[in-house]
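sequence first, predicted model second:
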Amino acid sequence: MRLDGRVAIVTGAGAGLGRAHALLLAARGARVVVNDLRDPQPVVEAIRTAGGEAIGHIGSVTDEAAVQAMADQAMATWGRIDILVNNAGILRDKSFSKMTVDDFRTVVDVHLMGAMLCTKAVWEVMKGQQHGRIVFTTSSSGLFGNFGQSNYGAAKMALVGLMQTLSLEGEKYNVRVNCLAPTAATSMTEGILPPQALALLTPESVSPGLLFLVSEQAPTRAILNAGAGVFATTHVVLGEPHLVGSTADAPERVAAAWPLISDRAQAIEPIGGMQQSAREMALVLSSGAAG
């Protein structure tokens, strides 16, 4: 699975997961822009020492001008951008009762708005090339919830929604958009996971999944969970519709029908948001209730 001739941007690549991603992408032939708030040069030098090509960029993903400068730097150096790995992130963990509005806004700005700005900076380039691979870093905290991470979880689940729509908009341009939900021992997880788990959850055990998501064989609209060399997918599904109606006793009928409404045995994975309303209207019309 080679990436020769491809150009990749990896945000937050100065350490941890981003570093592991950048090193693996370079090892498989990609030219890599190593972005971080801290000095990215050690990672750049590690790539060059191993025979790869890399340049560094210092800047926050929340800084629109800095993000555009990063994309411009990649284009000026190599003339294309094929891969964007939105990896940069921060934590401000507290229970919701103790969390300040600033704690919430800062995390959303970095994870959601930062990823959006980086994606916006490369989107037209990828469409024009008829080739692009974008990965958003989501989290089990967003997919399933995690105590003390309402800000982080909200931002991470928002990235899934962004991925769902961009995968549809990018499809005809061969721009494939996916999410990676990693579990890894990084500076963000120290103090959260026990030492024996941290020893297994290396960043390097996640990056093979990332490589697949940016390869020629990449799917689109996938949520790939990864940790300790173990991989699984998460799916956003829609249960079978049940007609309750909108009469005066509809709330009580919803409650009575809840076992059927909440059953997932016949759930589907919709191809777009309009499929929900289409199924609702089809059931109403087929029952004759619309008249």
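Okay, I see it.

alpha carbons only for contacts and neighbour counts from here, please
Noted.

beyond the longest helix seen in the chain, next helix or strand please.
Longest helix in the chain, counting residues (DSSP state H): helix 150-170. Per DSSP states H and E, the first helix or strand lying C-terminal to helix 150-170 is strand 175-182.

okay, now the one to match up with it:
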Amino acid sequence: MMTALQRAIEAGEQVFTAEVMPPRGADPSHMLSMAAHLSGRVHALNVTDGSRAVMRMSSLAACRLLLDAGTEPVWQLACRDRNRIALQADLLGAHALGIRNLLCLTGDPMRAGDQPEVRPVNELESVQLIRQVAALNQGEDPVKGSLPDGATSLFVGCAADPHSRSWSGLQRRLQRKAAAGARFVQTQMVMDPLVLERFQHELAGPLKLPVIAGVFLLKSAKNACFINRVVPGACIPNHLIERLDRASDASMEGVAIAAEQVQQYLGIVRGVHLMAIRAEERIPLILDQAGISSLLR
């Protein structure tokens, strides 16, 4: 059976996803509360996997908890912390647990986190991981020929940064991900519709990769400057920072900016991915202001 996300993408519909972060602890209640708040507004919820190299609950466990609560997850899987056998084991385990949507990532560098002395694994990177998922989906055992109980059916996507400083490098890497078996591409935060339009027309479009563009909720000018400083690849332009700084209510101005981006980006690509760190309850407000108010399920 196809997931709701896969059905929407393959039917050519507008696609909406959002991001939730597993807790920095063993209590998932806040994450589940935020997921319930988004019920009916998005096709699926992405669960981050050690984002920014910070300890959080297992993304695989969090995805199963979301499924149990009636929410479709997108499991983000990073190569940084697992060797090849661990990745293969988790992929098989995810399939057994009913998790089908998957976003393959290399993972943020350890220096970005709060335990920089930890040693990364990085035996595989995201292209190799996508290739491994494709092999499992074809029923291939990495050592013994064929999986004894048949093929998996994981719906695999990849990530990309349209603001990458190397356009040719971005093109080559996206081509490799598509060739490896990626079925969709989800971008990091996009702050310029012209950049997204170029990414769609020159890179993703020719590869027939549906694009879900990242929309990031900015909370204040100070917040935007902090993100530019510490988040790899962040590129929030000065005019948006100044707009937040001038606003009488910066938090609501951030919602307005995100809603404008949703409207702009839906005219360019297949869908949007909403990121509102520790403010997931504002995502429905963003969608309302963008004119996306009907239930999707």
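Thanks, I have it. The structure presented is a predicted model; accordingly, all values stated were derived computationally and were not measured.

fetch the TM-score of the aligned pair.
Superposed pair, TM-score by TM-score structural alignment, normalised by the length of structure 1: 0.36. Supporting alignment: 171 aligned residues with a Cα RMSD of 6.0 Å.

tilt between the longest helix of structure 1 and strand 175-182?
With axes from the mean of the first three to the mean of the last three Cα atoms, to 10 degrees defining the directions, helix 150-170 of structure 1 sits at 160 degrees from strand 175-182.

start and end of stretch 76-83 of structure 1, how far apart?
Distance between the boundary residues of stretch 76-83 of structure 1 (Cα to Cα, to the nearest Å) amounts to 16 Å.

just stretch 42-57 of structure 1 next, same as before
Stretch 42-57 of structure 1: ends 12 Å apart by Cα to Cα.

now stretch 21-34 of structure 1
10 Å.

quick one: buried residues of that stretch?
Buried positions in stretch 21-34 of structure 1, judged by neighbour count with 16 or more other Cα atoms under 10 Å: 21-27, 29-34.

any idea which of the residues you listed is closest to Met157 of structure 1?
Closest approach to Met157 of structure 1 among those (Cα to Cα): His21, at 21.6 Å.

show the contacting residues for the nearest residue to the closest one once chain neighbours are set aside.
With sequence-adjacent residues excluded and distances taken as Cα to Cα, 6 or more residues apart in numbering, His21 of structure 1 is closest to Ser207, at 5.4 Å. Contacts for Ser207 of structure 1 (Cα atoms under 8 Å, 6 or more residues apart in numbering) come out as 17, 20-21, 24.

narrow those to those in strands?
In strands, judged by DSSP state E, none of the contacts of Ser207 of structure 1 are found.

give me the residues contacting stretch 72-85 of structure 1.
By Cα under 8 Å, 6+ apart, stretch 72-85 of structure 1 touches 6-11, 33, 71, 118-119, 122, 125-126, 129, 131-137, 214.

quick one: end-to-end length of that stretch, please.
One end of stretch 72-85 of structure 1 to the other measures 16 Å (Cα to Cα).

for structure 2, what spans make up the strands?
Using DSSP E, strands in structure 2 cover 15-20, 44-47, 73-78, 101-105, 140-141, 145-146, 155-160, 185-189, 211-216, 271-275.

need these in a markdown table (columns: mean neighbour count).
Formatted as a markdown table, those follow (neighbours: other Cα atoms under 10 Å):
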| stretch | mean neighbour count |
| --- | --- |
| strand 15-20 | 24 |
| strand 44-47 | 26 |
| strand 73-78 | 26 |
| strand 101-105 | 24 |
| strand 140-141 | 18 |
| strand 145-146 | 12 |
| strand 155-160 | 23 |
| strand 185-189 | 21 |
| strand 211-216 | 27 |
| strand 271-275 | 24 |
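
would you format these as JSON lines with distance to Ala86 of structure 2 included?
Shown next, in JSON lines, are the strands of structure 2 (distance: least, Cα to Cα, whole Å):
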{"stretch": "strand 15-20", "distance to Ala86 of structure 2": "24"}
{"stretch": "strand 44-47", "distance to Ala86 of structure 2": "19"}
{"stretch": "strand 73-78", "distance to Ala86 of structure 2": "11"}
{"stretch": "strand 101-105", "distance to Ala86 of structure 2": "14"}
{"stretch": "strand 140-141", "distance to Ala86 of structure 2": "14"}
{"stretch": "strand 145-146", "distance to Ala86 of structure 2": "19"}
{"stretch": "strand 155-160", "distance to Ala86 of structure 2": "18"}
{"stretch": "strand 185-189", "distance to Ala86 of structure 2": "24"}
{"stretch": "strand 211-216", "distance to Ala86 of structure 2": "28"}
{"stretch": "strand 271-275", "distance to Ala86 of structure 2": "28"}
